[in-house]
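**Student:** Based on what follows, work out the 3D shape:
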Amino acid sequence: MKAIGFKKSYPIENKNSFIFFETAKPKPTDFDLLVKVQANSVNPVDFKIRQSAAKDNTLETPKIIGWDAVGVVEAVGEKTSKFKVGDAVFYAGDITRSGSNAEFQLVDERIVGKKPKNISIEAAAAMPLTSLTAYEALFDRIRINPQKDKGKSVLILAGAGGVGSIAIQLAKKLGNLTVIATASREDSIQWCKDLGADFVVNHYNLKEELEKIGHKEVNYILDFVDLEGYWETIAEIIKPQGHIVSITQSSKPLNLNLLKSKSVTFSWELMYTRSMYNTNDIARQHEILNNISELLDKGILKSTLTTTLHGFSVENFKKTHRLQESGKSIGKTVVLF
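**Tutor:** Predicted coordinates for the structure are as follows:
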């Protein structure tokens, strides 16, 4: 099969930052589906792994990345029960396995969902990773109850990003929350408003901006951009007994004592935890993706696709990585094979 990968962590402009190569088509076993990939989208995790996985050494076999995909099931393992050959599926995959920048990919069916029927392949490919991350943050970490928590406030840091764009929609339409998103450029501010944010504030003057809209403190905070940089501000603006969820990292220890007097809960969210550790509830991601699929088909959620690149090529993947590394992308970029 054809695949695109890398042997060394080069800057994206280097001619070998991605290489095209041929490799054997994998065979499914156990819970695996063999999927013929039709399209995938690029997330920050893609370029971060490309920049670090082979920084100090050269790999013998090219590493295949890519953790969002839409495709058709071509073969199944002996323990599968959720899908059959010919089914259209979408998924974010498993960070410990080969990715979707290839003609074919193996993926555990327990982290796979049925592709939405009423939207295009490329629109569906934009959704899995960000939807799983946002959904888990709201409903598995904070455990939002749409009835009990109706009207409570959630601050979404980096509202126009891939995860933030889904979190705005889920928090508003499923969680019944008052949604406050951060953005600074005119296009990103409008994007957040179009997705349903009740308020959009500038992240450069967060405390002052929140006071202006009458929300000096908020019940929940979703950090999708820079936990370390915002930590002290977050500790000030979170309400007593509030909940903070972050998907980013800190280069130094965080002072959790800042949350003690308010009895604030702090949670990490990593979408890959269930697949990395084969947790007892790994099939929860199958359930979430099927739910997302239905919400997309009903028009309750809308895809965050903004750019489609046509063709399975090294240059197209370089383009997507350049855009992600710029930090200025809005929504999602998809490569349609």
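**Student:** Please count neighbours and contacts with C-alpha atoms only from this point.
**Tutor:** OK.
**Student:** Now do the contacts for G175.
**Tutor:** I144, N145, P146, D149, K150 (CA atoms under 8 Å, 6 or more residues apart in numbering).
**Student:** and H321, helix, strand or coil?
**Tutor:** helix (DSSP: H, G, I helix; E, B strand; the rest coil).
**Student:** let me fix that: D187
**Tutor:** Classified using three-state DSSP, D187 is helix.
**Student:** so how far is K328 from it?
**Tutor:** Per CA to CA, to the nearest Å, D187 is found 11 Å from K328.
**Student:** repeat for Q105
**Tutor:** 30 Å.
**Student:** Same drill for those two, tell me which one is more crowded.
**Tutor:** Q105 (28 against 12; other CA atoms under 10 Å).
**Student:** Secondary structure, distance to Q169 and neighbour count for the contacts of G175 - can I get that in TSV?
**Tutor:** Shown next, in TSV, are the contacts of G175 (DSSP: H, G, I helix; E, B strand; the rest coil; distance: CA to CA, whole Å; neighbours: other CA atoms under 10 Å):
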residue	secondary structure	distance to Q169	neighbour count
I144	coil	14	20
N145	coil	16	14
P146	coil	13	17
D149	coil	16	15
K150	coil	15	15
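**Student:** one more, for comparison:
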Amino acid sequence: MTTTIAVGYEKNLPVTDPDALITRETPVSELGPYDLLVEVEAVSVNPVDVKLRANVPARGFAVLGFDAAGIVRDVGSNVDLFAPGDEVFYAGTIGRPGADQRRHVVDSRIVGRKPATLSFADAAALPLTAITAWEALFDKLHLTERSAGTLLVVGATGGVGSIMLQVAEALLPHVIVIATASDDERASWVRSLGADHVVDHHADLTEQVLALAPDGVDWVFTAHSQGQIETYAQIVRPFGQIVAIDDGPRDVSPLKGRSITWHWELMFTRPLEQTADMIEQHRLLNTVADLVDSGRIRTTATRTLTPISAATLREAHELVEAGRTVGKIVLHGWDENAAAQNR
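**Tutor:** Purely as a prediction, here's the structure:
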């Protein structure tokens, strides 16, 4: 049986506990017909990693990690999208072991070619957030290059917001983008990514947004919707649309009077449900890679840690858990001696 170095958890512990994340040798999953075996060179940490580590029982040893960039080493019998030696990036799925391992098995239909102009570390910052932003804008809100109106991005300094601003700048020329930020540094960050206007989400959002869009915004993307429905009901125009990626709220009835549409976006739905259009994630990641290589999108990596180990992943989890990160935290390189020390 082939094994590999992996970082994961056995118990739901505070991130400050040395055992919150640990290194083990774990079996490499068998390749399915559409699978790739990827030698992982870099990973990044997302809020979903933190939520799983803190709240979901491991039932043994659970390997986390979704964003990854690496090199294809083997392919399943039905794979025709990639070959050994190809450089790839992807976001995996919560239905299979995570990417925080040296050798990782992933379905080829949710994998894209790594942007040629990016390092593995800079590429690993992009997949999960790019898929989320793309599906929110184009699958949920159905925006096109002809769409005209105003988009409010709530949580614009986070990973998804940081890539959404760039996608809107590159592909939605007639959409005015309002981004939320909490201080001058973050306001400067979102402007550099394409935001037309910036508002402070710690102040009166209704007053600020309606000063910029008196008739209301056409669309809202929100990473922080809990407790905001009454506000959204005031700032979204009649027949407008909202797409949310967080866990709340459950009652959106205040939106009914204006016939405002509410969407949920979960980028894991396609691989979890094995939908007939799973390959759309492969296609959109390739498009993102093209946009990167043409200079229209840049990495959202803002901090890089090395090597990939239990200690550096705990550090990254702690930073993400604090909720003050701008862009993405990435990790690259492996401590090849870690597994022997933790058996």
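**Student:** Show me which pair in the contacts of G175 of structure 1 is furthest apart.
**Tutor:** I144 and K150 (9.0 Å; CA to CA).
**Student:** show me what contacts L171 of structure 2?
**Tutor:** T144, E145.
**Student:** What distance do you get for it to G158 of structure 2?
**Tutor:** For L171 of structure 2, the distance to G158 of structure 2 equals 20 Å [CA to CA].
**Student:** just the strands in the stretch 51-200 of structure 1 please.
**Tutor:** Secondary structure of the stretch 51-200 of structure 1 (DSSP state E, counting those that start in this stretch): strands at 69-76, 88-91, 104-108, 112-114, 153-157, 178-182, 199-201.
**Student:** Let's have those strands in JSON lines, adding distance to L132 of structure 1.
**Tutor:** What follows is the strands of the stretch 51-200 of structure 1, written out as JSON lines (distance: least, CA to CA, whole Å):
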{"stretch": "strand 69-76", "distance to L132 of structure 1": "13"}
{"stretch": "strand 88-91", "distance to L132 of structure 1": "9"}
{"stretch": "strand 104-108", "distance to L132 of structure 1": "15"}
{"stretch": "strand 112-114", "distance to L132 of structure 1": "11"}
{"stretch": "strand 153-157", "distance to L132 of structure 1": "16"}
{"stretch": "strand 178-182", "distance to L132 of structure 1": "19"}
{"stretch": "strand 199-201", "distance to L132 of structure 1": "23"}
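**Student:** which one of those lies closest to A137 of structure 1?
**Tutor:** Per CA to CA, nearest to A137 of structure 1 of the strands of the stretch 51-200 of structure 1: strand 153-157, 11.1 Å.
**Student:** ok, average deviation of that closest one from structure 2?
**Tutor:** Strand 153-157 of structure 1, aligned to structure 2 and superposed, deviates on average by 0.2 Å (mean CA distance after the TM-score superposition for structure 1).
**Student:** Just tell me the aligned range of that strand in structure 2.
**Tutor:** Mapped onto structure 2 using TM-score structural alignment, strand 153-157 of structure 1 spans residues 150-154.
**Student:** again, but for stretch 328-336 of structure 1
**Tutor:** Residues 324-332 of structure 2 are where stretch 328-336 of structure 1 lands when matched by TM-score structural alignment.
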